[in-house]
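>>> Test case, fold it:
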Amino acid sequence: MTKKKKQAVAATTVKQDTFFDGIANKFDKNIYGTSKGKIRHQLLLHFLSDFIHSEKELSVLDAGGGTGMMTLPFCQQGHRVTLCDGSEEVLDIAKQRLAEYNKCTIIHSEIEALEPASYDLVLCHAVLEWVNEPKRLLHHLCSLLKPGGTLSLSFFNRDAALFNNAIWGNFDYINKGLNIRNQVRLNPHNAQRPQEIINFLQEHYRDYIIRHKAGIRCFHDYLHDRNKQIDEYDVLFELELKHSSEEPFLWLGKYFHLMLERPESI
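Okay, here's the model as predicted:
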């Protein structure tokens, strides 16, 4: 194979950032219409409750916020929220969901194309695992924080994905690096290891403070009896809430959540 042909083949195998045009309704239903989506959303609302119910009007960016489900509670509490996403179709759903809130701005844009701004709170939930260069995105997200501002970051946990597949005996999938040729579009292609993300932030943002670390769905996805995910949801939620920030369970959550605070002055 010539050098030019090798370069062409390599170019076709590079994964691109993922957006959800063409499957927006499926995306919305899959994320928020299942017990796994519901428990993830409720845990994030709990972790962010002090911000949602802040007496101060906050400037909030929901980066890659999709159909606006996380934007909604902030709008309901009167905060000024900017929602951006790269998919026009998911934003069509968001526009319907958020139509009554005049402090909400919806932008069709990739996150890194946003104009410079500074926010009290930047939300970036379930985005890192869909982009080709997550650490470059992290730099941009941190640049959007006001002094004293907070980044709320959640992402699909590669370590938990490996653990879960080992439990079910999917050894070929593990040996292929958790990748398959015909990957389902709603299956993240670039899951991240929590400790690597923490190490990256501590290396590049040494003066910033990690205020919170938690696993999301530390138990839900490992239940052998899947009926209990629905039939005993309330008990399961309380179990998740109780142990989500405790060692060793936080590292087993299918999603990992952290909050990074920029100092008032550097």
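>>> switch to C-alpha atoms for all contacts and neighbour counts from now on
Noted.
>>> helix or strand for residue 200, which one?
Assigned by DSSP states H and E, residue 200 belongs to helix 194-204.
>>> Quick check: what element follows that helix along the chain?
Of the helices and strands lying after helix 194-204 in sequence (DSSP H and E), the nearest is strand 209-216.
>>> Tell me the first helix or strand C-terminal of that following strand.
Counting by DSSP H and E, the element after strand 209-216 in chain order, helix or strand, is helix 228-231.
>>> which parts of that next one are buried?
Along helix 228-231, these residues count as buried under the neighbour rule (16 or more other C-alpha atoms under 10 Å): residue 229.
>>> what's the angle from the helix or strand following it to strand 209-216?
On the C-terminal side of helix 228-231, the nearest following helix or strand under DSSP H and E is helix 233-243. With axes from the mean of the first three to the mean of the last three C-alpha atoms, to 10 degrees as the basis, helix 233-243 and strand 209-216 are set at 150 degrees to each other.
>>> for helix 233-243, which positions count as buried?
Burial within helix 233-243, assessed by neighbour count using 16+ other C-alpha under 10 Å, is assigned to 233, 236, 237, 240, 241, 243.
>>> For the second one, list the residues it contacts.
With contact taken as C-alpha atoms under 8 Å, 6 or more residues apart in numbering, residue 236 is in contact with 219, 220, 229.
>>> Would you do the same for the sequence below? I want to compare the two.
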Amino acid sequence: MARQLEEQIAGRFPVGQRLRVLDVGMGQGTQALRLARAGHQVTGVEQDATMIEAARAALAAEPEGIRERMRIVQGDGRDTGVHFLPGSFDVVLCHGVLMYVEEPDPLLAGLARVMAPGGLLSLLVRNGDALALRPGLSGDWTGALAAFDSTVYRNRLGLDVRADRLPALTNTLAGIGAPLNAWYGVRVFTDTAPDDAALPDDLETLLAAEDRAGRTDPYRGVAALLHLCGVRG
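The predicted structure is shown next:
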């Protein structure tokens, strides 16, 4: 996903431009820190106190110049209008958040509002058109059959959450003034790997295969996750 995001940023903004980045639901700050290290000014929004503590610990270990380029705000992403003015950001990330939001449209509209004209919106969502794959490949035939007709699923944390379908999100992005510019699949081959699986010796080859599949039909259409990139008109 980081490679995909870098590709979209490089194709949209001049080389060397320092961008204003908002990362909503930043988690432990993986993408936010990566972009701060690249020279961008990053604001991370996160609701979970444990994740915020982890992000702050990781940030504290960075050089002063990087620490100065990143700030952390506690919030759930639905109050962007309270914290930020319209057009405040060139890039807005919202990765792994929509599956926990029952009605995502207001959240997405708020994110579009704080984007500058020409800004990039990066979403990572659960692919509602591929929900049957994980249970099916695991031999859970009852779960696979049920998944064909639903966008609700139980994640690895044991929570009942929701998935999104590409056509519906494409319409939503057009409606909020940030139409879809590009989309990718994420975790095409590796979704069934256990969370505690050791990294393989051929990790770079694995990533190359995932990267190729994530941008190639028909493989990207059955990825566990979808990475959608919209551009603010």
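>>> Return the residues in contact with the most centrally placed residue in structure 2.
Within structure 2, the residue whose C-alpha comes closest to the C-alpha centroid is residue 95; the distance, by C-alpha atoms, centre = their mean, is 2.2 Å. Contacts here follow C-alpha under 8 Å, 6+ apart; on that basis residue 95 of structure 2 touches 24, 25, 26, 122, 123, 124, 125.
>>> What separation do you get for it and residue 84 of structure 2?
For residue 95 of structure 2, the distance to residue 84 of structure 2 under the criterion C-alpha to C-alpha, to the nearest Å works out to 19 Å.
>>> Likewise for residue 26 of structure 2?
Per C-alpha to C-alpha, residue 26 of structure 2 is found 16 Å from residue 84 of structure 2.
>>> what does residue 133 of structure 2 give?
Applying C-alpha to C-alpha, one obtains 39 Å for the distance of residue 133 of structure 2 from residue 84 of structure 2.
>>> Looking at the two, which one has more neighbours?
Residue environment comparison for residue 133 of structure 2 versus residue 84 gives the larger neighbour count to residue 133, 21 against 15, counting by other C-alpha atoms under 10 Å.
>>> Map that one onto structure 1.
Taking TM-score structural alignment as the alignment basis, one finds that residue 133 of structure 2 is matched in structure 1 by residue 163.
>>> And residue 91 of structure 2, by the same measure?
Counting by TM-score structural alignment, residue 91 of structure 2 corresponds to residue 121 in structure 1.
>>> following the helix or strand harbouring its match, which helix or strand shows up next?
Residue 121 of structure 1 is located in strand 119-125, with elements delineated by DSSP H and E. Elements were assigned by DSSP H and E; along the chain past strand 119-125 of structure 1, the next helix or strand is helix 134-143.
>>> In structure 2, point out the residues matching that next one.
For helix 134-143 of structure 1, the aligned range in structure 2 is residues 104-113, judged by TM-score structural alignment.
>>> Can you list the buried residues in that stretch?
Across stretch 104-113 of structure 2, burial judged by 16+ other C-alpha under 10 Å covers 104, 105, 107, 108, 109, 110, 111, 112, 113.
>>> How much space separates the second one from residue 173 of structure 2?
Right, residue 105 of structure 2. Separation of residue 105 of structure 2 from residue 173 of structure 2 (C-alpha to C-alpha): 9 Å.
>>> quick check: stretch 68-79 of structure 2 aligns to which part of structure 1?
On structure 1, the counterpart of stretch 68-79 of structure 2 by TM-score structural alignment is residues 102-113.
>>> Buried residues of that stretch, list them for me.
Buried-residue list, stretch 102-113 of structure 1, by 16+ other C-alpha under 10 Å: 104, 106, 107, 108, 109, 111.
>>> Identify the residues contacting the first one.
Translated: residue 104 of structure 1. 75, 80, 81, 82, 83, 98.
>>> For it, which non-adjacent residue is spatially closest?
residue 81 (4.9 Å; C-alpha to C-alpha, 6 or more residues apart in numbering).
>>> quick one: what helix or strand has the one you found in it?
With secondary structure defined by DSSP H and E, residue 81 of structure 1 is part of strand 80-85.
>>> So which residues make contact with that strand?
Looking at what lies outside strand 80-85 of structure 1 - C-alpha under 8 Å, 6+ apart - the contacts are 57-66, 68, 71, 74-75, 91, 103-111.
>>> Those residues in strands, which ones?
Mapping these onto strands (DSSP state E) picks out 59, 60, 61, 62, 63, 104, 105, 106, 107, 108.
>>> Widest-spaced pair of those residues?
With distance counted by C-alpha to C-alpha, no two of those lie farther apart than 59 and 108, which are 18.4 Å apart.
>>> and residue 20 of structure 2, what pairs with it in structure 1?
Residue-level alignment of residue 20 of structure 2 against structure 1, with TM-score structural alignment as criterion, gives residue 59.
>>> same question, residue 48 of structure 2
When structure 1 is aligned by TM-score structural alignment, residue 48 of structure 2 is paired with residue 87.
>>> just checking, its match touches residue 107?
No - with contact defined as C-alpha atoms under 8 Å, residue 87 of structure 1 does not count as touching residue 107 (10.0 Å).
>>> coming back round to it: what about the residue nearest to residue 104 of structure 1, how many neighbours?
Number of residues near residue 81 of structure 1 (other C-alpha under 10 Å) recorded here: 24.
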